[in-house]
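Enquirer: Compute the structure for the input listed below.
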Amino acid sequence: MGPLFSGSLAEALANASAFLQQEGQNPGLVQSAWLDFKDWTLNDLVNHLQEPCQTFAWPDFCRVLEGLSQGQPLQYLLGRANFRGTWYQVSLATLIPREETGGLIDLAIKFFGDSAPTQILDIGTGTGILAIELAKVFPQAQVVASDISEEALKIARVNAETMAIHVDFFLSDVCKTVPKKKYQLIVSNPPYIALDELDLMDPSVINYEPHLALFADQEGLAIYQKLAQELPAFIDKQGLILLEIGFRQGQKVAAIFKEAFPQAEITIHKDFYDKDRFVQIKI
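Expert: Have a look, this model is predicted:
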């Protein structure tokens, strides 16, 4: 790779930024990468800027820099990603958690208020972030989570065990092998990207994140159609279904679920970028 930079931490970070720029990557990645690498705050960084960089496992960070120079996502290089203030293990078998996905949890909290669901199902759990965070919010609930990828489930199990959170994980294509009972809350962040949207995506997502968890047929709607077919047998008569969607899919997903649940109250909610991101189905 490039040189093993020396000098103070401030000098090394400046050299690292120049190295990324030379390699055609965003030099601004260096500071955020270093903060995540060390799990530091900005105050921590300021307090250590004049110390020798070799004090801080700098050769290990240089290996991260090499990956960044090739366009690899930082989270895969570190093997972890932060979601709602908690570090989750990730691998190439899992999507990198996005903060906007936390909107599903916020909607669940708002809906249930002082009450709480006793049975929760997370379909397409990936790293397990939704199942685990919902288990934290609703500690009395029994939480079930499924994924079609055994490799993703291995990561989800590690995350739950690391946080001492109990979740029952199942290898399943949508609801095929999950316990058949009535759930008060069902959440899902399924694959929803259409193949014709490739030009809208960052190359690092296309090149590194698992396509099984990204893309779906039928203009990205195939998994929603399958969910709409299967969920009537699993949702409680006063339950709530929460789905993450692509920003152009709100009306189409709402229509799919209105056909499956004619009496349901269906609403579309935006993320913090003011884009349609969630569909809520109140049975």
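Enquirer: alpha carbons only for contacts and neighbour counts from here, please
Expert: Noted.
Enquirer: ok, then the element right after the host helix or strand of Pro59?
Expert: Secondary structure from DSSP states H and E places Pro59 in helix 58-69. Of the helices and strands lying after helix 58-69 in sequence (DSSP H and E), the nearest is helix 74-78.
Enquirer: and that following helix, what does it pack onto?
Expert: In terms of contacts (3 or more Cα pairs under 8 Å, 6 or more residues apart in numbering; DSSP states H and E), helix 74-78 is packed against helix 58-69.
Enquirer: Give the buried residues for the helix holding Pro59.
Expert: Counting neighbours by 16 or more other Cα atoms under 10 Å, one finds that the buried residues in helix 58-69 are 58, 61-62, 64-69.
Enquirer: ok, now stretch 68-83?
Expert: For stretch 68-83, by 16+ other Cα under 10 Å, it's 68-69, 71-78, 80-83.
Enquirer: State the helix or strand in which the nearest residue to Ala213 once chain neighbours are set aside lies.
Expert: Taking Cα to Cα, 6 or more residues apart in numbering as the measure, Ala213 lies nearest to Pro191, with 5.0 Å between them; neighbours along the chain are not counted. Under DSSP H and E, no helix or strand contains Pro191.
Enquirer: Please provide the structure for the following sequence as well, for comparison with the first:
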Amino acid sequence: MHERSPRALSKDCGLPRLEVSMLWQHLLGVSRTWLVAHDDKAVSEQAAADFAALAARRRNGEPMAYLLGEREFMGHRFAVGPGVLIPRPDTEVLVETGLACIADQANPTVIDLGTGSGAIAISIALARPDAHVTATDYSDAALKIARDNAHSLQARVEFVQGDWYQAVPADARFDLILSNPPYIAQGDHHLSEGDLRFEPSSALTDGADGLQALAILAAGAKQRLKPGGQIWLEHGWDQAEAVRALLSQAGLRNPSSRRDLAGIERISGASL
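Expert: Modelled structure (predicted):
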């Protein structure tokens, strides 16, 4: 066995076997099956050095999604980077609920506010090619990643830069409003743990009680929804009651919440 083989180079790297395999598959552009069959074959000096660098970053806690440059969401692979939130399975309930809302509508208008990597908007557009989907973000860097994802996945989405509803014309109205805004309270210990340490703080916390962006989105929905339209917002594990109250105070009807796979009330919404 060559001392520069994946097997030898991985022996004392200090990472779980699955993560090691994922890093090598990424670096070599091969499948897991190929890697298992050829992990005793020598790799180039550059590949060995690249693996050592990635392994060191992972040992430091950097998310695998950033190291690999992608994350799967709703069955699609999205490019991600330090400028955007990493798409999570919890957020799929937001997309699934949104799709159910427009299931019986032809050519629905949908907006995803604070799109990040574009995962929500693009997933909607791919599932409903007849929909007119708009995605906004305040960050130019995030919008570049989102546009690239839409291009690579061949999704038809209109991207605009701006702060929440201000990004679109005042007379724009939508059948469906979706958002996964920053909702973690400033000082929450989760911000200094795990992957969150490396993700953009502006996508995680509002710098206050975690309800500031949610309040803005709820308050502005009535002026932005078409008759019968719906808004659905992702929020924290303990914020469902507060978000339902915000939606009710905004003059919207039938506020309710939906649970994620862990049984946590993950999103709340209401209709005009």
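Enquirer: Drop the TM-score for these two in here.
Expert: For this chain pair, the superposition-based TM-score is 0.87 by TM-score structural alignment, normalised by the length of the second structure; 270 aligned residues with a Cα RMSD of 2.6 Å.
Enquirer: before we move on, back to that, for the helix holding Pro59 of the first structure, give me the average deviation versus the second structure.
Expert: The superposed helix 58-69 of the first structure is, by mean Cα distance after the TM-score superposition for the first structure, a mean 2.0 Å from where its aligned residues fall in the second structure.
Enquirer: The buried residues of helix 58-69 of the first structure into TSV, with extra columns for distance to Leu198 of the first structure?
Expert: TSV is the format used below for the buried residues of helix 58-69 of the first structure (distance: Cα to Cα, whole Å):
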residue	distance to Leu198 of the first structure
Trp58	36
Phe61	31
Cys62	31
Val64	27
Leu65	26
Glu66	26
Gly67	23
Leu68	22
Ser69	22
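Enquirer: what packs against the helix holding Pro59 of the first structure?
Expert: Counting by 3+ Cα pairs under 8 Å, 6+ apart, helix 58-69 of the first structure packs on helix 9-22, helix 29-38, helix 74-78.
Enquirer: Could you check how many residues crowd around Gln238 of the first structure?
Expert: By other Cα atoms under 10 Å, the residues close to Gln238 of the first structure number 12.
Enquirer: what lines up against it once you look at the second structure?
Expert: Applying TM-score structural alignment, one finds that Gln238 of the first structure aligns to Gly228 in the second structure.
Enquirer: ok, now which ones touch its match?
Expert: Shown in contact with Gly228 of the second structure (Cα atoms under 8 Å, 6 or more residues apart in numbering): 175, 271-272.
Enquirer: ok, it to Pro129 of the second structure distance?
Expert: 21 Å (Cα to Cα, to the nearest Å).
Enquirer: and if you look at Asn60 of the second structure?
Expert: Look at Asn60 of the second structure and Pro129 of the second structure: by Cα to Cα, they are 41 Å apart.
Enquirer: same thing with Leu247 of the second structure?
Expert: Counting by Cα to Cα, the gap from Leu247 of the second structure to Pro129 of the second structure is 29 Å.
Enquirer: out of these two, which sits in the more crowded spot?
Expert: Comparing Leu247 of the second structure with Pro129 by other Cα under 10 Å, the one with more neighbours is Leu247, at 29 against 15.
Enquirer: Which helix or which strand is home to the more buried one?
Expert: Assigned by DSSP H and E, Leu247 of the second structure falls within helix 240-249.
Enquirer: tell me what that helix is packed against?
Expert: Looks like helix 240-249 of the second structure contacts helix 212-221, strand 253-259, strand 265-271 (3+ Cα pairs under 8 Å, 6+ apart).
Enquirer: Can you state the residues of the first structure onto which that helix aligns?
Expert: On the first structure, the counterpart of helix 240-249 of the second structure by TM-score structural alignment is residues 250-259.
Enquirer: And for that stretch, what's in contact with it?
Expert: With contacts defined as Cα under 8 Å, 6+ apart, stretch 250-259 of the first structure is touched by 221, 224-225, 228, 245, 264, 266-268, 276-279, 281.
Enquirer: hey, which of the helices and strands packed on helix 240-249 of the second structure is tucked in deepest?
Expert: Mean neighbours per residue, mean count of other Cα atoms under 10 Å, is largest over those for strand 265-271, with a mean of 24.
Enquirer: And that strand against the first structure, how far off on average?
Expert: Per aligned residue, strand 265-271 of the second structure averages 1.6 Å (mean Cα distance after the TM-score superposition for the first structure).
Enquirer: That strand corresponds to what range in the first structure?
Expert: Using TM-score structural alignment, the residues of the first structure aligned to strand 265-271 of the second structure are 276-282.
Enquirer: Provide the aligned range in the first structure for stretch 79-95 of the second structure.
Expert: Against the first structure, the aligned range for stretch 79-95 of the second structure is residues 89-105 (TM-score structural alignment).
Enquirer: which SS class is the match of Gln238 of the first structure?
Expert: Classification of Gly228 of the second structure by DSSP: H, G, I helix; E, B strand; the rest coil places it in strand.
Enquirer: rewinding a little: tell me how far the match of strand 265-271 of the second structure lies from the chain's centre.
Expert: Centroid separation for stretch 276-282 of the first structure versus its chain: 17 Å, with Cα atoms, centre = their mean, to the nearest Å.
Enquirer: Would you work out how far apart the start and end of stretch 85-100 of the first structure are?
Expert: Distance between the boundary residues of stretch 85-100 of the first structure (Cα to Cα) amounts to 13 Å.
Enquirer: Run the chain-centre distance for that stretch.
Expert: For stretch 85-100 of the first structure, the distance to the chain centre is 5 Å (Cα atoms, centre = their mean).
Enquirer: ditto for stretch 168-186 of the first structure
Expert: In terms of Cα atoms, centre = their mean, the centre of stretch 168-186 of the first structure is set 19 Å apart from its chain centre.
Enquirer: same check, this time on stretch 236-252 of the first structure
Expert: Centroid separation between stretch 236-252 of the first structure and its chain, computed with Cα atoms, centre = their mean, is 17 Å.
Enquirer: List the residues that contact the residue nearest in space to the middle of the second structure.
Expert: Centroid-nearest residue in the second structure, with Cα atoms, centre = their mean: Pro87, separated by 2.8 Å. Contacts for Pro87 of the second structure (Cα under 8 Å, 6+ apart) come out as 71-73, 117, 119.
Enquirer: mind redoing it with 10 Å?
Expert: If a contact means Cα atoms under 10 Å, 6 or more residues apart in numbering, then Pro87 of the second structure has 65, 70-74, 78-80, 116-120 as its contacts.
Enquirer: wait, doesn't the residue nearest to Ala213 of the first structure sit right on Asp217?
Expert: Yes. Counting by Cα atoms under 10 Å, Pro191 of the first structure touches Asp217, with 9.3 Å between them.
Enquirer: hey, what's in contact with both of the two?
Expert: Ile223.
Enquirer: The two: who's more crowded?
Expert: Pro191 (22 against 13).
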